[in-house]
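Take a look and give me a structure for this.
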Amino acid sequence: MIIELLASMFLLAGCFFMLVASLGVFRMPDLLTRMHATTKSGVLGAGLIMCAVMLFFTESSVTLKALAVMAFTTLTSPIAAHAIGRAGYFIGVPLWKHTVKDALKGRYDAETHVLKSPDPEADDKKS
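Okay, here's the model as predicted:
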């Protein structure tokens, strides 16, 4: 009885975070903030749902598979978001009008597709 209640609480919390992730796709103004909302809330929601699965099904094979899903999503979601964000920036997806700083501006050559590293000497001269 207690295990089912605890599993249902994890499941509801996971579904809540997945709902927050889906709302972030519709409510956020640009690609980068949408990706932030979906990766953070999506990974947490999937992790909580997998915790509920581990609690409800106490078999070791199910627990191992749930842990594998949690590890896979935790490791791959930030990498995928970085790759999508970088590709979106380089093809010219516009940033939000209230974006404060564009750290890559002037460092990417669209013809050669080379991203230049920041010059540490230039940064020392600024300060």
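
drop to CA atoms for contacts and neighbour counts, all remaining ones
Will do.

could you say which helix or strand contains the residue most central in space within the chain?
Centroid-nearest residue in the chain: residue 39, 2.1 Å away (criterion: CA atoms, centre = their mean). Following DSSP states H and E, one finds residue 39 within helix 31-56.

Let me see the ranges of the helices in this structure.
2-27, 31-56, 60-91, 120-126 (DSSP state H).

here's the other one to compare against:
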Amino acid sequence: MIAALFQYLAALLMVAGAVFSLLAAIGVLRLPDLYTRMHAASKAGVVGAGLVLLALALASGDGPVVLRAILGILFLLLTTPVAAHLLARAAYRAGHRPASFTIVNDLQRETGKTP
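As a prediction, this is how the structure comes out:
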């Protein structure tokens, strides 16, 4: 009974993770500039991958697999925002301009110049 419940919950989490991953892919394709695309990939992509790993942990029921899945989720949560921030900062310094509708540009205020 409980095992079947875990299987259904794992399937639901897998579908939710796939939906978030699809939204991240659509965001990368449809959003107007590098910075908003990176935002979509880093936020929705991490949620999608985290939900898929959580589904894996629930479906397996094996202790070492659950531990690896949880460590994978923690690794994603710790590294993806830092990597996205560093890539966006490097892109800004390399001269990639934000979209024309960008209102606040903190890096321009910080450096005093546009890329």
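
ok, back up a step: chain center to the helix holding residue 39 of the first structure, what's the gap?
Centroid displacement of helix 31-56 of the first structure relative to its chain, using CA atoms, centre = their mean, to the nearest Å, is 9 Å.

of all the helices of the first structure, which lies closest to residue 98 of the first structure?
In terms of CA to CA, the element of the helices of the first structure nearest to residue 98 of the first structure is helix 31-56, at 11.8 Å.

In space, what's closest to the residue nearest to the centre of the first structure - neighbours in sequence excluded?
Among residues not flanking residue 39 of the first structure along the chain, residue 77 sits closest, at 6.1 Å (CA to CA, 6 or more residues apart in numbering).

separation between the equivalent of the one you found over in the second structure and residue 101 of the second structure?
Aligned counterpart of residue 77 of the first structure in the second structure: residue 80 (TM-score structural alignment). Distance, residue 80 of the second structure to residue 101 of the second structure, by CA to CA, to the nearest Å: 26 Å.

and those two? which has more neighbours close in?
Taking neighbours as other CA atoms under 10 Å, residue 80 of the second structure and residue 101 compare with residue 80 leading, 16 against 7.

circling back to that earlier point, map the residue nearest to the centre of the first structure across to the second structure for me.
Aligned counterpart of residue 39 of the first structure in the second structure: residue 42 (TM-score structural alignment).

before we move on, what about residue 100 of the first structure?
When the second structure is aligned by TM-score structural alignment, residue 100 of the first structure is paired with residue 103.

hang on, the earlier thing: of the helices of the first structure, which is nearest residue 109 of the first structure?
That would be helix 60-91 among the helices of the first structure, by CA to CA, at 9.2 Å.

If you count neighbours, what's buried in that closest one?
Buried residues in helix 60-91 of the first structure, counted by 16 or more other CA atoms under 10 Å: 62-63, 66-67, 70, 73-74, 77-78, 81, 85, 89.

now those as CSV including distance to residue 34 of the first structure?
Formatted as CSV, the buried residues of helix 60-91 of the first structure follow (distance: CA to CA, whole Å):
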residue, distance to residue 34 of the first structure
62, 32
63, 31
66, 26
67, 26
70, 21
73, 17
74, 18
77, 13
78, 13
81, 10
85, 10
89, 14
